[in-house]
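Enquirer: sharing a sequence plus its predicted fold:
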Amino acid sequence: TGHPSSGAAGVAEGAIANVVVLSITRELGPVLAGLMVAGRVGAAIAAELGTMRVTEQIDALYTMAVNPIQYLVVPRVLAGIIMVPILTIFFTVLGILSSYYVVVIVMGVDAGTYMRNLNQFLKSSDIMIGLVKSLVFGLTITVIACYKGMNASGGAKGVGAATTEAVVSNFIAIFVLDYVLTALMYDGV
């Protein structure tokens, strides 16, 4: 007697979209983007700068009166601050589209109900908080990776150790910062 998405079941299924979209916007988008950048880009930054350190290329920059912080670190940090939020937007949009597909196409919930619930429950503050988190993650990832790479020593083994330290430190920092930022930003919400 009616489609499973009608009545109370339909309300529950419609609420699934709200939970999924809010979790993607607030948590999963920024955290997954941060973890991916930390694992791939953070490791590459630490390895590249570490190799430059142990092969004395950074010392050569000092000799040529080039500030290695301005030349090597600042562009990487700015790139992290810019690109992690962009990647977060991509993940968030992809997550919302995936949620739409599952809820509307697979589960058969009315598209109007989905969009109405989305507009009702997803606030611009949720999007902004996700972007602020990703900006902080981008800054943190690149600063840690640059620090570990610039302070590498001991040849190839030291570069490997610095790269591993950068990735592990970044993963821990992302989870700790996510917890702290969530507690601070949603305390009054």
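Expert: Now that the structure is in, tell me what you want to look at.
Enquirer: going forward, measure contacts between C-alpha atoms and count neighbours the same way
Expert: Noted.
Enquirer: thought Ile141 was touching Asn170, still the case?
Expert: Yes - in terms of C-alpha atoms under 8 Å, Asn170 counts as a neighbour of Ile141; the distance is 5.7 Å.
Enquirer: more neighbours, these two?
Expert: Ile141 (33 against 26; other C-alpha atoms under 10 Å).
Enquirer: which element follows the one helix or strand the more buried one maps to toward the C-terminus?
Expert: Assigned by DSSP states H and E, Ile141 belongs to helix 124-150. Using DSSP H and E, the helix or strand that follows helix 124-150 in sequence is helix 155-185.
Enquirer: for the helix holding Ile141, buried residues please.
Expert: Judged by neighbour count using 16 or more other C-alpha atoms under 10 Å, the buried positions of helix 124-150 are 126-127, 129-150.
Enquirer: A further structure is provided below for comparison with the first:
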Amino acid sequence: MTNPPERDNPVTALGRSFLRLLGELGAMFIFMLDGFRHIFASTKQLPKIVNQVYVIGYKSLFVILLIGIFTGMVLGLQGYYTLVKFGSEGLLGAAVALTLIRELGPVLTAIMVTGRAGSSMAAEIGVMRITDQIDALDVMDINPMGYLVSPRIAASLVAFPLLTALFDVIGIIGGYVTGVMLLGINEGVYFHRIATSVELADVTGGFMKSLLFALIVSTVSCYQGYFTHMRRDGMGPEGVSNSTTSAVVMSCVLVLVADYVLTSFLL
């Protein structure tokens, strides 16, 4: 009789998983650099980038505005009933604006675009991989990185800050609707607190986060789709499904981790 294979102890299994994660993050970083390099390879990239700005940015506009208005309204409602306990309800405008501009605007925008456009990137490229369309591009001497990945990375770098700015503005309007129109805070006080509390560094920090999140979401989504055929947990349509799921989950986790790291440096 043959002895059953020995199982790794928990520490070994955890270490192996951690090393595998580090290896995949390193591969994604190299993938991102390669894709970023091809952005400037040819002037023919511009029409592809514009098309992807439409797909990633414009088509995500409705969900961003919808989530933004309700996020601002909830912040206004919760902020009012918190601040009124301390007699500081006049600070509601500053609380809503700073929360949106510093944190919720970039983070929620990235998560919403991940769910709408990031999953689409992973699925589209994954289908092209399993149907040998990417191999066909190689045969026709068309670089797949420059044709598929680079325009999506460049378009994300354009679309994410614009969507974040719209999210911030519509969120502040949502806070105005709740705080001023429904709860009776003075309109002048609301906007005065915003004007005196929000600084250029707050806005710049929010846009820096949105650019970082754009790189993360576009890279992870394209990477998962591009290497669908190398997955261990499924092939064909199942592999595309798993790649799409992995792209969304990993993008959201990395966005939150990057948000904490970047916030610790900006504060």
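Expert: Nice, thanks for sending it over. Everything numeric in this text was worked out from a predicted model, so none of it was measured.
Enquirer: okay, and the common contacts of Asn170 and Ile141 of structure 1?
Expert: Counting by C-alpha atoms under 8 Å, 6 or more residues apart in numbering, the contacts common to Asn170 of structure 1 and Ile141 are 38, 42.
Enquirer: what residue of structure 2 matches up with Val19 of structure 1?
Expert: Aligned counterpart of Val19 of structure 1 in structure 2: Ala95 (TM-score structural alignment).
Enquirer: give me the nearest residue to its match, chain neighbours excluded.
Expert: In this structure, Ala95 of structure 2 finds its nearest non-sequential neighbour in Gly79, 7.2 Å apart by C-alpha to C-alpha, 6 or more residues apart in numbering.
Enquirer: which residues does the one you found contact?
Expert: Gly79 of structure 2 touches 92, 95-96, counting by C-alpha under 8 Å, 6+ apart.
Enquirer: with adjacent residues omitted, what lies nearest to the aligned residue in structure 2 for Ile127 of structure 1?
Expert: Using TM-score structural alignment as the criterion, the counterpart of Ile127 of structure 1 in structure 2 is Val203. Once flanking residues are discounted, Val203 of structure 2 sits nearest to Ile101: 6.2 Å by C-alpha to C-alpha, 6+ apart.
Enquirer: what sits against the one you found?
Expert: 168, 202-203, 206.
Enquirer: which of the residues you listed sits closest to Ala110 of structure 2?
Expert: Nearest to Ala110 of structure 2, judged by C-alpha to C-alpha, of the contacts of Ile101 of structure 2 is Gly206 at 11.7 Å.
Enquirer: what's the neighbour count on Gly15 of structure 2?
Expert: 11.
Enquirer: check which helix or strand it maps to.
Expert: Per DSSP H and E: helix 10-37 holds Gly15 of structure 2.
Enquirer: just to revisit the earlier point, helix or strand next in line after the helix or strand harbouring the match of Val19 of structure 1, which one?
Expert: Assigned by DSSP H and E, Ala95 of structure 2 falls within helix 92-99. Once helix 92-99 of structure 2 ends, the next helix or strand along the chain (criterion: DSSP H and E) is helix 105-113.
Enquirer: what range does that next one cover in structure 1?
Expert: Counting by TM-score structural alignment, helix 105-113 of structure 2 corresponds to residues 29-37.
Enquirer: report the buried residues of that stretch.
Expert: Within stretch 29-37 of structure 1, the residues that qualify as buried are 29-35, 37, counting by 16+ other C-alpha under 10 Å.
Enquirer: residues in contact with the residue opposite Phe175 of structure 1 in structure 2 once aligned?
Expert: In structure 2, Phe175 of structure 1 lines up with Leu256, judged by TM-score structural alignment. Residues in contact with Leu256 of structure 2 (C-alpha under 8 Å, 6+ apart) are Val107.
Enquirer: look up how far Ala110 of structure 2 lies from Leu256 of structure 2.
Expert: 10 Å (C-alpha to C-alpha, to the nearest Å).
Enquirer: likewise Leu166 of structure 2?
Expert: Distance from Leu166 of structure 2 to Ala110 of structure 2, by C-alpha to C-alpha: 13 Å.
Enquirer: check the mean deviation of the helix holding Ile141 of structure 1 from structure 2.
Expert: Averaged over the aligned pairs, helix 124-150 of structure 1 sits 0.8 Å from structure 2 after superposition, using mean C-alpha distance after the TM-score superposition for structure 1.
Enquirer: which helices and strands sit right next to that helix?
Expert: With contacts defined as 3 or more C-alpha pairs under 8 Å, 6 or more residues apart in numbering; DSSP states H and E, helix 124-150 of structure 1 has these neighbours: helix 29-37, helix 43-54, helix 74-100, helix 155-185.
Enquirer: ok, and what's touching stretch 106-118 of structure 1?
Expert: 5, 10, 13-15, 17-18, 21, 100, 103-104.
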